[in-house]
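Visitor: for reference, the sequence and a predicted model appear below.
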Amino acid sequence: MEKMRIAIAGISEMRWRGNGTTTTSSGNLVMHSGTKDGGRSGVGIYVSKQYKQALISWSPVSDRIIIARFRCKARHITIVQCYAPTEDASDDIKDDFYNALTSSLTRIERGYIKILMGDFNAKIGPKNNGLETIMGRHGVGTRSNNGDRLIDLCQTFQLVIGGIAFPHKEIHKYTWTSPNGHTRNQIDHICISRKWRRSLMDVRNRRSDHELIIGELLIKLRRNSNTVNRTTRRPPPINIQRLSESNLSTRMATTLREEMTTQPLNHSWEQTCSILRSTAEEMLGTRQRRRTDWTSAHTWELISKRNSLKSKADHDCRARDEHKELCKMVKKSARNDKRKLLDKLAENAESAANTNNMRSLYQIISQLTGSCHRRTQPVRDTEGRLLTGDEAQLQRWRQHFMEISCTEQPSSTQDNFRSIVPSHNLRVSPTAPSIREIKDAIRKLKRNKAAGDDGIPAELLQINTQLMAETLHPHFNNIWERKNRANNTR
């Protein structure tokens, strides 16, 4: 499995005792379902170590059926691996198997992508008259009784038999060869929900004594997230570009002063943020993130034509050829549209560079290059040697903070971060900042910077620096008073 880079595999005639999971030495996962004494039956599902995190749950139904559920970005996937009775088995045994299989498929939640695969011991054949929606014309052999049962099951649950839908040489269609090498049959199949037929890219065998049938599925799996989802989202950015409009900033400052005077003297910082945010949203509005629609009308017309032929392409050869040609034309037209967009952005970047508009230039460069993650810089000691251990890096950070705080290092090393913070800092004034100092600090704030978690940008505070300084002064006093009380209690 690792050599052929198989992500998920179904195994028939596994012959393992009982039910359970096994992790291989290389980290791959094997789930199995069998009888107590083993026997010739038994089924299992192999999952590579790269996709173990996508597994939601699994359940053994019997020694012939096992079910596994996987998390996927599009829809969750339910894989049913089975091992059907042979053609020589009695009708009662076949009925029991297909009744259990029908019950298992019925319990799958609506909206899941169903993948039914395994050794069905069923010959389908190439004839698909009246069955074009569930099978193609590329089968091998003559349809058997098990084949009729499988077709009825696929019709009931809207499944498509994948191995018969793709044209291949016959040597790539056979899934079982007799020991004498004279008899070959196509009895192993992979079926998928008809709605997701286009996600199944190919199905063919890999030649061995009992042919391995492989299907290529173009669906991205997603890992199970153990983190708790955030209940609150960052508010949308305020449209601060409107502050350049005449008289708008003056009217907004007047409104803010009226709102602030109605609040009590000891109101909290959350109330102040709420007033600033609500007033700004009411008068300036928010800035909605919009995606650039670079696809031309000609491309959209080709896409609509291609989509109209999608349903006919499964059972009409002419429609299939026309659909393939339209797919090529859509890709070519989309590439041309994308190239025109890049050329336009390059011209805008050149124009911004010539006019010394660095902000627009860097925005265009960021749009062209995409998001870039900042790399973590290594920690080095005072002599430039690289520190690899956690304790050595922590000691170096402790030494750095002591140097910038102009205090002596403590003699004992403690894991608590509070031990590296000095009890008295000469750079911090013991008294709270005045209104004038707060006003000067607001004026020095840089513009065009992202707002914090409160969603208050610097431009909003700079509308009226005197008003904002008077508003923030009580909050700074409360901070200094709480800090002094905490120092006195130590």
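Guide: Yes, it's here.
Visitor: can we go C-alpha only for contacts and neighbour counts from here?
Guide: Fine.
Visitor: so which bits of stretch 55-71 are buried?
Guide: Buried residues in stretch 55-71, counted by 16 or more other CA atoms under 10 Å: 55, 58-71.
Visitor: widest-spaced pair of those residues?
Guide: Longest distance between any two of the buried residues of stretch 55-71 is 24.9 Å, between Asp63 and Arg71; criterion CA to CA.
Visitor: just to revisit the earlier point, take the buried residues of stretch 55-71 and keep only those in strands.
Guide: In this view, the buried residues of stretch 55-71 that belong to strands under DSSP state E are 55, 58-60, 65-70.
Visitor: let me have the residues you listed in a markdown table, adding distance to Glu132 as columns.
Guide: Below are those laid out as a markdown table (distance: CA to CA, whole Å):
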| residue | distance to Glu132 |
| --- | --- |
| Leu55 | 33 |
| Trp58 | 32 |
| Ser59 | 33 |
| Pro60 | 33 |
| Ile65 | 27 |
| Ile66 | 29 |
| Ile67 | 28 |
| Ala68 | 29 |
| Arg69 | 29 |
| Phe70 | 29 |
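Visitor: which of the buried residues of stretch 55-71 lies closest to Glu87?
Guide: For the buried residues of stretch 55-71, the nearest to Glu87 is Arg64 (15.3 Å; CA to CA).
Visitor: got another, please set it beside the one above:
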Amino acid sequence: MPTRSSGAVQTEQVSLSVRPGEPTLVKKCQATKRYKNIQRTDLPTTTPAKHKRTRDLQLSTWNVRTLTQPGALQALVLELRHYKSNITAIQETRWIGNNVLDVSRFRVFASGNATQRIRGTGFIVDPLWSEKVIDWKPVSDRLCVLRIKGKFFNISIINVYAPTNERPDDEKDAFYSQLERTYDNCPRSDIKIVIGDINAQIGREKTFKPTIGSFSLHPKSNENGLRLITFAAAMNMRISSTYFQRRSSRKATWSPPGGGKKCQIDHILIDNRHASNILNVRSFRYTQADIEHHDSDHYAVGAKIRFRLSNIGRIRSTKQKKYDVTKLKNNRVKENFNARVEQQLKERNGELTIWQDCHIAMKQAAEECLGYHQPEKKEWFDDECKQAVQRLIEAKNMRTTRARTEEIKQLQRNKKNSLEERKENLTDSVLMILRSSSQ
């Protein structure tokens, strides 16, 4: 009986034969589980193609209701780090004026009202993406723009906090007029994204399907929803937050007080040319940052965007280090420093000018004898405060019961008292130092 030629090498020691009229050995092996490990080595092998390295942008929006309470911003940054959000658009910060500050290596851009603690928008950017920020424009307490450096296209993110559906029409018209001007002022070649608390319910009308998709939480659009659809259609944009099929719990973005029906009023829009860059949009129901002694009634909304980050980093100015000259008050350190300077001058023996020799000698002696001055960071949000916030987050992630609710309330009180006490202690210590220095 003819046997299989040596052209095919078998991984198992199995003797196979082929009869006239039977299928070939390869087809027979593919159809039989017994011989699934037999491999053909006489065929050319190909290596898998290497995929281009891309970086997905985790873009989020969240109405935080307020950031005026002690420790609210630090707790928010901890929560955003947990959800791995690169850029977060926040609304209702209720800060006065425009601010740029750093918190735990995150950069915070805030655009607020000039005189009152109302409304307010801003961005929280993680350390990697903060290096790519090329521009930030605070427009008003309802609008601000962040511009990011990209490899092929830069990206302009417009953070909005729109009036509610019950507000007068004049206020809504003024807001959308300002939004259109802000959009037009962005560079034409940029990827444009509008994100935030737009207070608009989008329906599932077939007439608007190219703009809104088919997967909104609501069957019919309200007045603010029609305004948003009109804006998106006029600017050739897509409302991506209603384009992805999700269960209802992943679509809702706002829970009304009193436990009413949840709504989808926070949205993400992108221009149609780059709409395919958005890979996913969903809401995070169980965001547990403790804002104003309880959670925000809004849920964080996150989008995963395929985006090629620029390889060109920002040019950072190197901060000049200072020597610890306070050590010269010690006579022994002072003598060692003088001796080291004299030794350095003798070793150099007039290689350069007198000033250059003295400069190099004193610099080397200072590095060896004095070292650099390291200022103490007086950060009141210490590890104890972080643990208090973390205990509260862990308690809220557990199943809710009557006993658990009382425990959460007690943890909220403990956290609030701890944060306020730490901040007051730091303030008192600073005042004592200032008073003693002035006397």
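Guide: Ah, there it is. None of these values were measured; they are calculated from a predicted model.
Visitor: tm score of chain vs chain?
Guide: Put the two chains on top of each other and the TM-score (TM-score structural alignment, normalised by the length of the second structure) is 0.51; 234 aligned residues with a CA RMSD of 2.2 Å.
Visitor: rewinding a little: and which of the ones in strands among the buried residues of stretch 55-71 of the first structure is nearest to Asn180 of the first structure?
Guide: Ile65 (29.9 Å).
Visitor: and the closest one, what pairs with it in the second structure?
Guide: Mapped onto the second structure by TM-score structural alignment, Ile65 of the first structure lines up with Leu143.
Visitor: how about the residue nearest to its match when sequence neighbours are not counted, what does it touch?
Guide: Closest residue to Leu143 of the second structure apart from its sequence neighbours, by CA to CA, 6 or more residues apart in numbering: Val160 at 4.8 Å. Counting by CA atoms under 8 Å, 6 or more residues apart in numbering, Val160 of the second structure touches 91, 121, 142-144, 194-198.
Visitor: and Val160 of the second structure, what's its match in the first structure?
Guide: Match for Val160 of the second structure (TM-score structural alignment): Cys82.
Visitor: with Ala252 of the second structure instead?
Guide: By TM-score structural alignment, Ala252 of the second structure lines up with Tyr174.
Visitor: so which residues of the stretch 51-200 of the first structure form helices?
Guide: 91-106, 145-157 (DSSP state H, counting those that start in this stretch).
Visitor: could you tell me where the first one falls in the second structure?
Guide: Okay, so that is helix 91-106 of the first structure. So helix 91-106 of the first structure sits over residues 169-184 in the second structure, by TM-score structural alignment.
Visitor: swap in the last one?
Guide: Alignment of helix 145-157 of the first structure against the second structure: residues 223-235, by TM-score structural alignment.
Visitor: which residues sit against that stretch?
Guide: 164-165, 176, 180, 199-203, 208, 211-212, 238-239, 269, 271.
Visitor: most neighbours among the residues you listed, which one?
Guide: Ile202 (31 neighbours; other CA atoms under 10 Å).
Visitor: leaving out sequence neighbours, find the closest residue to that residue.
Guide: Ser221 (4.5 Å).
Visitor: contacting residues for the one you found?
Guide: 200-205.
Visitor: for these, which ones persist in the first structure?
Guide: Of the contacts of Ser221 of the second structure, the ones still in contact in the first structure (both residues aligned by TM-score structural alignment, their matches' CA atoms under 8 Å) are 200-203.
Visitor: turn the residues you listed into JSON lines, including distance to Arg435 of the second structure.
Guide: Output for these, formatted as JSON lines (distance: CA to CA, whole Å):
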{"residue": "Ala200", "distance to Arg435 of the second structure": "53"}
{"residue": "Gln201", "distance to Arg435 of the second structure": "56"}
{"residue": "Ile202", "distance to Arg435 of the second structure": "59"}
{"residue": "Gly203", "distance to Arg435 of the second structure": "62"}
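Visitor: name the nearest of those relative to Thr61 of the second structure.
Guide: Checking these one by one against Thr61 of the second structure (CA to CA), the nearest turns out to be Ala200, at 14.7 Å.
Visitor: please report how far the alignment partner in the first structure of that closest one lies from Gln158 of the first structure.
Guide: Counting by TM-score structural alignment, Ala200 of the second structure lines up with Ala122 in the first structure. Distance, Ala122 of the first structure to Gln158 of the first structure, by CA to CA, to the nearest Å: 18 Å.
Visitor: please apply the same query to Ser304 of the first structure.
Guide: Taken as CA to CA, the span from Ser304 of the first structure to Gln158 of the first structure is 25 Å.
Visitor: give me the more crowded residue out of those two.
Guide: Gln158 (16 against 13).
Visitor: about what we covered before: name the stretch among the helices of the stretch 51-200 of the first structure that sits most buried.
Guide: With neighbours taken as mean count of other CA atoms under 10 Å, the helices of the stretch 51-200 of the first structure reach their highest mean count in helix 145-157, at a mean of 16.
Visitor: mean shift of that one relative to the second structure?
Guide: Mean deviation of helix 145-157 of the first structure relative to the second structure after superposition (mean CA distance after the TM-score superposition for the first structure): 0.6 Å.
Visitor: so who does Val341 of the second structure touch?
Guide: 361-362, 365 are the contacts of Val341 of the second structure under CA under 8 Å, 6+ apart.
Visitor: using CSV, lay out those together with secondary structure, neighbour count and distance to Ile393 of the second structure.
Guide: As requested, the contacts of Val341 of the second structure are arranged in CSV below (DSSP: H, G, I helix; E, B strand; the rest coil; neighbours: other CA atoms under 10 Å; distance: CA to CA, whole Å):
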residue, secondary structure, neighbour count, distance to Ile393 of the second structure
Ala361, helix, 20, 56
Met362, helix, 19, 53
Ala365, helix, 21, 51
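Visitor: out of the residues you listed, which comes closest to Glu335 of the second structure?
Guide: Closest to Glu335 of the second structure, out of all of these and judged by CA to CA, is Ala365, at 11.4 Å.
Visitor: the closest one -> the first structure?
Guide: Counting by TM-score structural alignment, Ala365 of the second structure has no partner.
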